[in-house]
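# With the sequence up front, the predicted model follows.
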Amino acid sequence: MQRKSLVSDECPIARSLERVGEWWSILIMRDALHGLRRFDEFSRSLGIAPNMLTRRLNGLVEAGMLERRPYSERPPRYEYVPTAKGEDFSVVLMSLVAWGNRHFADEGTSVEVVERATGLPVQPAMANAEGQCVPLEDCVIQAGPAASAGMRQRLGSMPE
């Protein structure tokens, strides 16, 4: 059941949170992107109630983040594989790791994002269409080509 967004049906943040903004869904995606595929693997990793896990997996399949594939006919069993859309979510998770480490890891980092080839820590960054890094303070949000008049008005009144 889709609930009516209080902010805006056009807002990409609201749209994204509608699909994966719930705690368990994000952790399921984390595990799926680290190679877990089967119901019992998610259950063991997360300690989540089976009915809750079923609902969250179905929601992620419906949102196009995971694909449900049969691996056994008797009894029927399925694995959950990240789609291209689901794979793209890894950027969000890596950003959450960096942000969480920066603000909530008083005891030190237990997990960090590193460059595979060098092992050196990396931080999330914005890049322009040519791939050049752009400092976050030089980035703003603006109305896109499909924005409604209301969205254009709302974004036009946002402070820079």
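Nice, I can see it. Every value quoted in this text rests on a predicted model; they were computed, and no experiment measured them.

# Please make it C-alpha for all contacts and neighbour counts, starting now.
Fine.

# what's the lengthiest helix in the chain packed up against?
As assigned by DSSP state H, the longest helix anywhere in the chain is helix 90-104. Contact here means 3 or more C-alpha pairs under 8 Å, 6 or more residues apart in numbering; DSSP states H and E; on that basis helix 90-104 packs against helix 23-33.

# Now do the buried residues in the helix it packs on.
24-33 (16 or more other C-alpha atoms under 10 Å).

# Pull the most distant pair out of these.
W24 and L33 (14.1 Å; C-alpha to C-alpha).

# so is the residue of the chain positioned farthest from its centre in a helix, a strand, or just coil?
No residue in the chain sits farther from the centre than R74, which is 33.2 Å out by C-alpha atoms, centre = their mean. Assigned with DSSP: H, G, I helix; E, B strand; the rest coil, R74 falls in the coil class.

# what's the answer for E79, then?
Under three-state DSSP, E79 comes out as strand.

# out of everything not next to it in sequence, what's closest to the residue nearest in space to the middle of the chain?
Centroid-nearest residue in the chain: F89, 4.1 Å away (criterion: C-alpha atoms, centre = their mean). Excluding the flanking residues, the one nearest F89 by C-alpha to C-alpha, 6 or more residues apart in numbering is M29, at 7.9 Å.

# try this one side by side with the last:
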Amino acid sequence: MVGERWSLLILRDVLLGISRFDDLQKSLGITRSVLSTRLEHLVEEGVVARHRYQRRPDRYEYVSTPKGLELWPVLMHLLDWGDRHYPQADGPPRVIAHVDCGGRMNSDLCCDRCGERLAPANTENGSPKSPSRR
């Protein structure tokens, strides 16, 4: 489940609050068919749940299940590792911010300002490079 590149990136974005198909596609730069296939697999594995938010046409959003939520620390450590060892000239592509004080996630997955332990419920993706959290 975690060995396939797109699945991890999709789950990362879902955990960061990007829940709709078109927003996931835009954020990841992935084809519709690959995204559809990977989302189906994540739903089948019980890592992501699909909820209809519109009828005619049916549209769905994707949210993490408790099983998927358990992977959040792993994904955030991978994100932090990549930002430290493969920095981009224009800064990190994803900035994980604490909603309460605006601090950033440190290597211990805590807020660098107030020290609170971070989790999906108290963070937001502050990056201007992707859709905002809903």
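Everything's here; your move. Please read all numbers here as calculations on a predicted model, not as lab measurements.

# After superposition, what's the TM-score here?
Superposed pair, TM-score by TM-score structural alignment, normalised by the length of structure 2: 0.66. Supporting alignment: 107 aligned residues with a C-alpha RMSD of 2.4 Å.

# follow-up on the earlier one: what residue of structure 2 takes the place of the residue nearest to the centre of structure 1?
Taking TM-score structural alignment, F89 of structure 1 has L71 as its aligned residue in structure 2.

# Tell me how far its match lies from H77 of structure 2.
10 Å (C-alpha to C-alpha, to the nearest Å).

# Determine how far the last residue of stretch 114-133 of structure 1 lies from the first.
17 Å.

# Check the offset of it from the chain's centre.
18 Å (C-alpha atoms, centre = their mean, to the nearest Å).

# what's around T109 of structure 1, how many residues?
13 (other C-alpha atoms under 10 Å).

# Next one: the closest residue to it other than its chain neighbours from S95 of structure 1, what distance?
With sequence-adjacent residues excluded and distances taken as C-alpha to C-alpha, 6+ apart, T109 of structure 1 is closest to N101, at 5.8 Å. According to C-alpha to C-alpha, N101 of structure 1 stands 10 Å off from S95 of structure 1.

# Which of those two has more residues huddled nearby?
Using other C-alpha under 10 Å as the criterion, N101 of structure 1 and S95 rank with N101 on top: 18 against 15.

# how about the more buried one, what's its match in structure 2?
Checking TM-score structural alignment: N101 of structure 1 goes with D83.

# swap in A14 of structure 1?
Checking TM-score structural alignment: A14 of structure 1 goes with nothing.

# by how many degrees do the helix or strand hosting A14 of structure 1 and helix 23-33 diverge?
Using DSSP states H and E, A14 of structure 1 sits in helix 12-20. Helix 12-20 of structure 1 runs at 80 degrees relative to helix 23-33, counting by axes from the mean of the first three to the mean of the last three C-alpha atoms, to 10 degrees.

# which parts of helix 12-20 of structure 1 are buried?
Per 16+ other C-alpha under 10 Å, helix 12-20 of structure 1 contains these buried residues: 19-20.

# Distance check, A149 of structure 1 against G156 of structure 1.
Taking C-alpha to C-alpha, one finds A149 of structure 1 at 10 Å from G156 of structure 1.

# which one of those two has more residues nearby?
G156 (13 against 10).

# Enumerate every residue touching the closest residue to R20 of structure 2 other than its chain neighbours.
Nearest non-adjacent residue to R20 of structure 2, counting by C-alpha to C-alpha, 6+ apart: E61, 4.6 Å away. By C-alpha atoms under 8 Å, 6 or more residues apart in numbering, the contact set of E61 of structure 2 is 19-21, 50-53.

# when you align them, which residue in structure 1 goes with E61 of structure 2?
By TM-score structural alignment, E61 of structure 2 lines up with E79.

# so S90 of structure 1 touches L33, yeah?
Yes - with contact defined as C-alpha atoms under 8 Å, S90 of structure 1 counts as touching L33 (7.1 Å).

# my read: S107 of structure 2 touches D80, true?
Yes - taking contacts as C-alpha under 8 Å, S107 of structure 2 lies within contact range of D80: 6.4 Å.

# quick one, which of the two is more surrounded?
A count of neighbours by other C-alpha under 10 Å puts D80 above the other of S107 of structure 2 and D80, at 20 against 15.
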